[in-house]
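>>> Everything below, folded, please.
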Amino acid sequence: MTTSPAKAVERQLPSEEARELLGLTRDLVQRELLPRAAEDEAAGRFPREVFRTLGDAGLLSLPYEERHGGGDQPYEVYLQVLEELASGWLAVGLGVSVHTLSCHALATFGTDEQRGRWLPGMLSGEQLGAYCLSEPQSGSDAAALRTRADLDGDEYVVNGTKAWITHGGRADFYSALVRTGEEGARGISCLLVPGTQTGLSAAPPEQKMGMKSSPTAQLHFDGARVSRDRLIGTEGQGFQIALAALDSGRLGIAACAIGVAQAALDLAVDYARTRRQFGRPIADFQGLSFMLADMATQIEAGRSLYLSAARRRDAGLAFSKEAAMAKLFCTDAAMRVATDAVQVLGGYGYTQDFPAERFMREAKVLQIVEGTNQIQRLVIGRHLTKS
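The predicted structure follows:
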């Protein structure tokens, strides 16, 4: 069963262009995402052509500069587009967030020559990116990564394994964090690796409880020789690049989480209006209406939180703490709302005839990716207590 059409959320947008952009996104969700999301998720089919459609519509390049093919949109607008996409199909919304994250290193730390050479193709929609930070033994402890890149003439020889890579084996390029120097954060650098790189291979995709249409796989570097001109920033700057990207990426996850939560709420409200027990709709029972009210309140609070952090980013203010707060709150809220949606639907919520169980499985991963919520609490606590 496909999700019923999402209800249009009332939004305060900064321009008429932004309003048109949200309208275009909603139209694409209705035409391209909702009719196929459930079936493709069940079959584990990766919707590569959907990303080309979004690229043609300009939705893969929104927060980047127009001179490189970007949309020149503030993060406040970009994140609301992500929310709309995720409300229709999380694999697509999260995929756009990951692609945007994978472009961040080049767009922010690359030279003018590098940006002019590679960024237009990355933002056009013809290419899809992936972000390579985690490894089998280093997830939250990113500074412990072991994948090495040793300079040999004009090439880096890369050896090691990356893990939990969204679009792994399907991406056209990878922003890969590698070790070029000493142990710890100061020995990490960033390479822009082509998806067709000799010596690069992908393991079979992970078998996940949700997000089955989004491939997640390990990547193996076996003597891959990456041209030195694909070093982004300077040697040893990779950890700084990674942290800067993750602050922005966490806002993307927060927006996706609210999209999933909104879809779950819409489903629960529609069901509660039409399901009758004891001669009346179950929405009339106070216990259930209170549950719906709490779900809606958590969504509005989460949306306000991620938008507030986005406006700080757009204003050039520090937003690392606020990004961690948004990621923490929004993903925890999505898990609660999706679980409550299953409860509202009762036995039907536990079946695959309705998407409530899929929302619940999808919401779980958002509490884990791009820094677990325990790590977010650690980040927030450090900001509060540092002198």
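>>> rest of the way, CA atoms for contacts and neighbours
Noted.
>>> R52 - nearest residue in space that isn't next to it in sequence?
Leaving aside its chain neighbours, R52 sits nearest to G125 (5.2 Å; criterion: C-alpha to C-alpha, 6 or more residues apart in numbering).
>>> So that neighbour, which state does it fall into?
Secondary structure for G125, judged by DSSP: H, G, I helix; E, B strand; the rest coil, is coil.
>>> Surely it is in contact with G69?
No - look at G125 against G69 with C-alpha atoms under 8 Å: they stay out of range, at 10.0 Å.
>>> Mind checking which of those two has more residues around it?
Comparing G125 with G69 by other C-alpha atoms under 10 Å, the one with more neighbours is G125, at 23 against 19.
>>> Please give the structure of this sequence too, so both can be compared:
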Amino acid sequence: MHQEFKGTPTGEQVRAEAQAFIREVLIPLEQEHGIGYESDVPIELLRQIWKASRDAGLYGAQLPEKLGGRGLTIYDQCLLKEDVVSAGAKLGAHVLGELGGPPRVGHLFGFATEQQLESHFLPVVRAERTVCFALTEPGAGSDASRLASRAEADGDHFVLNGHKRYISGAPYADFAILMAATDPTAGPKGVTAFLVDFDQPGVTLDSDYLPISGQRSHADIHLENVRIHKDNIIGGLGRGFQLGMARINVNRLLHCPTMLGLARRALTAAAEYATQRQQFGGPIAQFQAIQHMLADMATELHAARSMMLDVASRIDRGEDTREASAMSKLFASERAFQIADRALQIHGGVGLMKGNDVEFIFRALRMYRIVTGTSEIQRNTIAKGLLKNLGS
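Predicted structure coming up:
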């Protein structure tokens, strides 16, 4: 179903290379170490994968060629990410550095100083260091202007205190791009982005929760009188919120291929199971009820993918996709979860058991209607744009 969409020649080459890497390197490593979707993976193994992927030209392939990447378009990136996720490798996200690699910093190279490039950003590209983005707090999620973390000036330093919550990639990271209020009275214009190394005195990480996915890829960051030199401010004082929002339309879209890759895997698993499961003298795929579910799943996946790739093309052309990106994220997250729900229904009792792929995919996709911007936040963005356009 996905073969009707093609990227650039470079994009198609990287897609083929990624599939070969997953098949020949990653999956054998997972089997050797007994890695499942919810395994606690040793950091040494992750570093081995990051380095191998970098050597294969995949880690950071999204970046421009001048930064060591392959110069992929957003359209290429969507196809590539969906391929990687749908391949079924348990550690597939690490192939492209999604949980702490170049995708986290690529849009910040234009704001980083030479010193910051050498100390933090380029080592991320080379798979030598890993990074996370720390914005969310216990009292600040969708409303990021409510940050309680504070950064107070003290000579050439700032003293940071606060608590960051549910930070994805934090357990693997060496440092964070961390948002803190330097002027609590200025709202979003008082938020500044800092480079915070985790070996700094006063920085601690912990995780007292386990998300529905069962994966320990999130952690909290605690800051207690952490002294950060002013040279570690990115983009200037009070520009942190701007930097965080600068690629929001792209970032919203680039979560869609992850969801659709999981949905594609669920559809494939459901179709295969339906042809194998015998009931009443034949495979359950012979029953119209099952066929209709599979047909709806395939149709919804095609529609969501078509929407995603349309928005990707528009971004590549330089168009404003604020509402369209929100639409794609909303539609993909809702439809992908429906696909997983039907896949679970087709599997019956087998699908309810831990260790079954569709059981994990069901839980993982339920998260995406909340994380990276809830469905309600996406609807707010869409409606705001619609009403604004009607009034113009």
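>>> And the strands in the stretch 101-250 of the first structure, which stretches?
129-132, 148-152, 155-166, 173-179, 188-194, 200-202, 216-227, 231-232 (DSSP state E, counting those that start in this stretch).
>>> Make a markdown table from those strands and add mean neighbour count and distance to T297 of the first structure to it.
A markdown table is the format used below for the strands of the stretch 101-250 of the first structure (neighbours: other C-alpha atoms under 10 Å; distance: least, C-alpha to C-alpha, whole Å):
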| stretch | mean neighbour count | distance to T297 of the first structure |
| --- | --- | --- |
| strand 129-132 | 27 | 33 |
| strand 148-152 | 18 | 47 |
| strand 155-166 | 22 | 31 |
| strand 173-179 | 26 | 37 |
| strand 188-194 | 25 | 41 |
| strand 200-202 | 19 | 42 |
| strand 216-227 | 20 | 33 |
| strand 231-232 | 24 | 42 |
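>>> now these as TSV including distance to G55 of the first structure?
Shown next, in TSV, are the strands of the stretch 101-250 of the first structure (distance: least, C-alpha to C-alpha, whole Å):
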stretch	distance to G55 of the first structure
strand 129-132	12
strand 148-152	32
strand 155-166	18
strand 173-179	16
strand 188-194	19
strand 200-202	25
strand 216-227	21
strand 231-232	24
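>>> So for R312 of the first structure, which of those strands sits nearest?
strand 129-132 (24.3 Å; C-alpha to C-alpha).
>>> re the thing from before, tell me which of the strands of the stretch 101-250 of the first structure sits nearest to M295 of the first structure.
With respect to M295 of the first structure, and counting by C-alpha to C-alpha, the nearest of the strands of the stretch 101-250 of the first structure is strand 155-166 at 29.1 Å.
>>> Give me the contact list for that closest one.
Applying C-alpha atoms under 8 Å, 6 or more residues apart in numbering, the contact partners of strand 155-166 of the first structure are 95, 98, 130-136, 146-151, 178, 214-228.
>>> whereabouts in the second structure does it align?
Alignment of strand 155-166 of the first structure against the second structure: residues 157-168, by TM-score structural alignment.
>>> after superposition, how close is the matching stretch to the first structure?
Once the two are superposed, stretch 157-168 of the second structure sits an average of 0.9 Å from its aligned residues in the first structure (mean C-alpha distance after the TM-score superposition for the first structure).
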